[in-house]
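Novice: Kindly generate the corresponding structure for this input.
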Amino acid sequence: MGNPLPRLHLRNLFFVALGLVHLAAFVSLAAQVPVLIGSRGLLPAAPWLEALRDRVGFADLPTVFWVDASDRTLQTAAGIGVALSLGLVWGVAPRLILALLWALYLSFVSVGQVFFAFQWDQLLLETTLLALFVAPGRVDQRGNPPALPAVFLMQWLLVRLHVESGLAKLLSGDPSWRDFTAMVTYYETAPLPTWVGWYAHQLPAWCHRLSAFATLIIEIVVPWGIWGPRWMRRASVGALAMLQVLILATANYGFFNYLTLALCLWGLDDGDLAALARKLRVAPTVRARTAAKASHTPRWRALALWVSVAVWVPLSLVPFFHFIPPLRGTLQEWRSRLEPFRSVNAYHLFASMTYVRNEAVIEGSSDGHTWSAYEFHYKPGAVTRAPGFVAPHQPRVDFQMWFLLLRGRAPRDRYFQNLLARMLTSPDAVRPLFVRDPFDGRPPKWLRVQVYRYRFTDDAVRRTTGAWWQRELLASLGPVSADDFAGAFPRD
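Specialist: This is a model prediction of the structure:
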């Protein structure tokens, strides 16, 4: 299991990568806190916590914002997260900073409601928590490579992330993964696709089938290779990294792919970094310096770490086995205890595919006759606007709206109803969500929601019209006015 060569430099590189991922997460979060969970946001945190105060406790909803969830506190906490992330990049007290980052990000995820219900938010929390095991506890331990059991925990997370996601595809009941047609519509229906995804969509059917088959092989079979000989480890990490780069190129999933690439480092060791350094003609003495720092983990600490492994490995499988009906009742109590901390998770990315793309386009009017569309920054809207790159930033409202019409054509999600209410009563509160305000800061008298079926154009249409999308109107909902939302929010 694993190679005995130390991973001192690899650990330091991983902390830089993890710090950069946290930096991206907190900078993205800081820019969106007011419109997401601020006092004038779509799902204000303070009144939500107050309504829950008598029914749940810290163990059910672990967040520091029980003390105060004012706008100033939320913004200050996001700023602290940015500073801590930079501290991790610079290598300042990594174990302490990791603990603080975990607690702070968990606090935001706990109050973020649907805006923070993504698997990569949970993956960041679990990664940060497990990174505590490989972090040096004291200054005089910084020259010691991480112990093998601690390294195994990071490798286990990397393997589990991929294998669980691959198995979930086969166990979900979605026939598209079993007949290898899942990728036929994937690029077109990804929540926030890129223009590269448009080109990938044009590939022939055999290529889509091959990529679906390759995805399953890479996720289910390849990860186990990180515990093989050196050539196998390198090949496995290369395949896993290639998958993430291809996903990055065709769609935007916030910091997820960057975090997964950081985890892929644990399939390597300092010897691999030294070989790479020689190829790049930099730091040629990495291997020698690392070899001189052989690990001398005290027996009591090694034993404690192996006990942690013995506990964590079966514990980490509880959420996944929860999806298997015969085991669901047995594991429910364990799952309910672990779930609030979002640090022992099941990963089932893309387990069920979406075959059509329905989008909600919000239009406003001052007279009920002439309608103007509100253009979001990142989600599909105008058919001539090319899908762009935005990751590692995650525009959480744009992303969340992808789910809006999955269950039908009548969007009833609370955040969306609140968005319409804000647009009609205090449009400045949600102005950052849109490319421009067609009413120049004045609230429209009416809003309606146009439901469209979006499809990628083909090459001939795009060359002729310049359009990346074609769309078909499915339904027109509304109109609604401010009177329909009377009392939705306290008066500003």
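Novice: hey, let's count contacts and neighbours off CA atoms from now on
Specialist: Will do.
Novice: Name the SS class of the residue nearest the centre of the chain, please.
Specialist: Centroid-nearest residue in the chain: W120, 3.1 Å away (criterion: C-alpha atoms, centre = their mean). Three-state assignment for W120 (DSSP: H, G, I helix; E, B strand; the rest coil): helix.
Novice: Not counting its neighbours along the chain, what's nearest it?
Specialist: Nearest residue to W120, sequence neighbours excluded (C-alpha to C-alpha, 6 or more residues apart in numbering): F256, at 5.3 Å.
Novice: just R396 next, same as before
Specialist: Here the residue nearest R396, using C-alpha to C-alpha, 6+ apart, is F115, at 5.9 Å.
Novice: same question, P146
Specialist: Distance criterion C-alpha to C-alpha, 6+ apart; nearest residue to P146, sequence neighbours excluded, is V134 at 5.1 Å.
Novice: What is the burial count for that neighbour?
Specialist: As a burial measure, V134 scores 23 neighbours (other C-alpha atoms under 10 Å).
Novice: was I right about it contacting N144?
Specialist: No. Between V134 and N144 there is no contact under C-alpha atoms under 8 Å: 10.2 Å.
Novice: Give me the helices and strands touching the helix or strand where V21 lies, please.
Specialist: Per DSSP states H and E, V21 falls inside helix 8-37. When contacts are defined as 3 or more C-alpha pairs under 8 Å, 6 or more residues apart in numbering; DSSP states H and E, helix 8-37 packs onto helix 71-90, helix 94-111, helix 256-264, helix 270-280, helix 286-291.
Novice: Could you also give me the structure for this second sequence? I'd like to compare it with the first:
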Amino acid sequence: MQENGGGGQRGGEKEGAEDERVAIQGRKDCRSHAASLLLRLVGFSYLVAFTSVFLQAPGLYADLADRGGDQELSAGVLVEAEARKPWDVSFFHDHVWNVLLSLFLVCWVLYQSIFLVGQTFLSFQWDIFLLEVGGLVLLFAPLTSYGSRRGPTQLSALCLHFCLFKIMLMSGVVKVQARCPTWMGLTALHYHYASQCIPTPLSWFAHQLPNFIQKLSVVGTFIIEIPAAFLILLPFRQARVWAAWLNIFLMVCIMLTGNYTFFNLLTATVCLSLLDDASFSWRWKKRTRRDKRPSRTPSKGLQNTTSVLHSEQFLKSLHELEGREWSLRSCTKSFMEVAFTEEEMDQWIETSLFWCIPMFFAHFLGQAVREAAQVYTTSRSILRRCWRFGNLMIVFVFGSMYLFASLEPLSSIAPATRKLFLPFVPSLSSRAQAWRLTSGYGLFRRMTGVGQKTQVLPNSGGKAIPVVARPELELQGSDDGTNWKPLEFKFKPAGLLLGSASWLARHFLGDAPAATRLAALGSYQYNPWLLVLIYRLLEGSDATRSLLATELWPKEWSAGSPPRAIRIIKFEYDFVRQEQAKSGKW
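Specialist: Predicted coordinates for the structure are as follows:
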């Protein structure tokens, strides 16, 4: 009887230990599915980026390597040895396996190298954002395989939260600080769909929306990018979930109506760091009751204290400034208008950041203490405890460096936050920005394509607004100097070719068309690559011809004989209005 009782006692202890391990395992696994999806989508973004470079490289770099303005590569860059090789297609064939790689460190180093060489064609904000997110994913991804039952540390997720907060807040604030009349007048979307770098077929339909929907869309953009961005920093799960879905919704809308390659997908991917598996209960329902129990660690009180302070100060700031700065006045003539000024916006941002940044840093420190306590209480062996604690220290040190380095670009929209700088922040930030580990952003700072003439549109509320004047460059070739025929880029929606390219091509192969669209905003002196492009086309370079839609060329040019003369003409375009399309008068 005693032996059986002892066996039953040992069996009960064994079951209790198994239950404890299941509970700990459940807490570890509460973010594993969402984190795994995030890592796979970041890997897909790398796939898109490498594929885009590989397919366009022969025309962009092999013959345009001497386009002028090349910067000297600094020592220690991986690509330095490769840059000394001749610029030919074999260089990119050597790196074709990058398309298949899933090693984030290798992908980050190689894309950093290509970015330093790419310059004009890889200087877009989506390239910079990929490098910043790719650096943070090195902390977020587990050292072992994705199938590991332990998800990423919350510390690494907090770094991604701050990255998302920075890009969304800066993108919204610069629209106000730039004093663009279209943003402050809530008419920016009257021009955006037609004047963006590469529209999609859905852009035309969005351009036809009534005036009040266009203005409401601008208001929604302001709300999501500025006040709702602070929800990302709050320690409350429900606030983060709302912030995630709002930003994902905005990114999907932008993706459907414009081509920004992988930028919107990558931004929506970072939003997944705000979610856990409970946010996808319709997809992953494997949760136990113990998953919902909070872990009891010595630092739980410290974390709760910093969370409450963070939330109270933030909500107090919003409450004091909400009525004065975020109201919209109704107007019978213009439907609605902004009721705050640029100066009031600057004051609100500086006050909010002055409270939120220290509280977020305190929350980060409290989370580090909590996770250190979890490592100590849940690791049974000394070796395992040292291994996990070492990993945590790596994330804490590099994560802290990232947060401090990100203060410098964030201070560009709120100079008062420089008072929070420690002495080492400027030098640390300059080094981090040199490697694109942190950057500043300013998407759609000013709306382009605003014409000089005005007209009253049927859905503009009876108010005269400037017409859309999208600047566009068109290459034209001729053999006699009299008859000129267009030389269009592949995947570029210009003229009557808006629907000629496939959806995938438009969204993943937009470097050359986007560079041409941006060149239309300046002069050729600041875009020497255009002169090199024309020179190579006149020479009959096959690599450069691969960038153009040669299937639309005359037979003699398609056969290999280049045109004798090439010129660049600047046009101003607008979408056909629905009323004009029906009447045929356009």
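Novice: Superposed, what's their TM-score?
Specialist: Between these two chains, after superposing, the TM-score reads 0.80 (TM-score structural alignment, normalised by the length of structure 1); 438 aligned residues with a C-alpha RMSD of 3.2 Å.
Novice: for the aligned residue in structure 2 for the residue nearest to W120 of structure 1, what are its contacts?
Specialist: Using TM-score structural alignment, the partner of F256 of structure 1 in structure 2 is F263. Going by C-alpha atoms under 8 Å, 6 or more residues apart in numbering, F263 of structure 2 touches 125-126, 129-130.
Novice: can you put those residues in TSV and add distance to T306 of structure 2?
Specialist: Output for the contacts of F263 of structure 2, formatted as TSV (distance: C-alpha to C-alpha, whole Å):
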residue	distance to T306 of structure 2
Q125	34
W126	34
F129	30
L130	31
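Novice: now that we have those, which one has the most neighbours?
Specialist: Tallying neighbours with other C-alpha under 10 Å puts L130 at the head of the contacts of F263 of structure 2, with 24 neighbours.
Novice: so the helix or strand harbouring that one aligns onto which residues of structure 1?
Specialist: Using DSSP H and E, L130 of structure 2 sits within helix 125-140. Mapping helix 125-140 of structure 2 onto structure 1 (TM-score structural alignment) gives residues 119-134.
Novice: That stretch vs structure 2, average distance?
Specialist: On superposition with structure 2, the mean distance recorded for stretch 119-134 of structure 1 (mean C-alpha distance after the TM-score superposition for structure 1) is 0.9 Å.
Novice: what sits up against that stretch?
Specialist: Residues outside stretch 119-134 of structure 1 that contact it (C-alpha under 8 Å, 6+ apart): 11, 18, 95, 98-99, 101-102, 105-106, 109, 146-147, 150-151, 153-154, 157, 255-256, 259, 305, 342-345, 347, 349.
Novice: so the aligned partner of V163 of structure 1 in structure 2 is in which element?
Specialist: V163 of structure 1 maps onto L169 in structure 2 when the alignment is built from TM-score structural alignment. For L169 of structure 2, the element it lies in under DSSP H and E is helix 154-177.
Novice: and that helix, how far out from the chain's middle?
Specialist: Counting by C-alpha atoms, centre = their mean, to the nearest Å, helix 154-177 of structure 2 is centred 10 Å from the centre of its parent chain.
Novice: That one: average distance to aligned residues in structure 1?
Specialist: Helix 154-177 of structure 2 sits 1.3 Å off on average (mean C-alpha distance after the TM-score superposition for structure 1).
Novice: picking that back up, check the spacing between the residue nearest to the centre of structure 1 and W198 of structure 1 real quick.
Specialist: Distance of W120 of structure 1 to W198 of structure 1, computed by C-alpha to C-alpha, to the nearest Å: 24 Å.
Novice: for the residue nearest to Q113 of structure 1 when sequence neighbours are not counted, helix, strand, or coil?
Specialist: Among residues not flanking Q113 of structure 1 along the chain, L43 sits closest, at 7.7 Å (C-alpha to C-alpha, 6+ apart). Put simply, L43 of structure 1 is coil when judged by three-state DSSP.
Novice: Now for the residue lying closest to C264 of structure 1 once chain neighbours are set aside: which residues touch it?
Specialist: Counting by C-alpha to C-alpha, 6+ apart, C264 of structure 1 lies nearest to V237, which is 6.0 Å off, once chain neighbours are set aside. In this structure, V237 of structure 1 makes contact with 223, 226, 264-265, 267-268, judged by C-alpha under 8 Å, 6+ apart.
Novice: Quick one: map V237 of structure 1 onto structure 2.
Specialist: That one, V237 of structure 1, aligns with A244 by TM-score structural alignment.
Novice: from the middle of its chain, how far away would the helix holding L130 of structure 2 be?
Specialist: A distance of 9 Å separates the C-alpha centroid of helix 125-140 of structure 2 from that of its chain, computed with C-alpha atoms, centre = their mean.
Novice: what's the burial count for A382 of structure 1?
Specialist: Neighbours of A382 of structure 1 under the rule other C-alpha under 10 Å: 17.
Novice: so which strand or helix has the counterpart of it in structure 2?
Specialist: Using TM-score structural alignment, the equivalent of A382 of structure 1 in structure 2 is G495. Here G495 of structure 2 is covered by no helix or strand, with elements defined by DSSP H and E.
Novice: any idea how far E472 of structure 2 is from G495 of structure 2?
Specialist: 10 Å.
Novice: Quick one: neighbours of the nearest residue to N527 of structure 2 once chain neighbours are set aside, just the number.
Specialist: Distance criterion C-alpha to C-alpha, 6+ apart; nearest residue to N527 of structure 2, sequence neighbours excluded, is A519 at 6.4 Å. Around A519 of structure 2 there are 20 other residues, counting by other C-alpha under 10 Å.
Novice: Okay, the aligned partner of A519 of structure 2 in structure 1 and P229 of structure 1: tell me how far apart.
Specialist: Matched across to structure 1, A519 of structure 2 falls on L404, judged by TM-score structural alignment. With distances taken as C-alpha to C-alpha, L404 of structure 1 is found 47 Å from P229 of structure 1.
Novice: now A150 of structure 1
Specialist: From A150 of structure 1 to P229 of structure 1 the distance is 20 Å (C-alpha to C-alpha).
Novice: With W102 of structure 1 instead?
Specialist: W102 of structure 1 sits 34 Å away from P229 of structure 1 when distances are taken as C-alpha to C-alpha.
Novice: now do W120 of structure 1
Specialist: According to C-alpha to C-alpha, W120 of structure 1 stands 30 Å off from P229 of structure 1.
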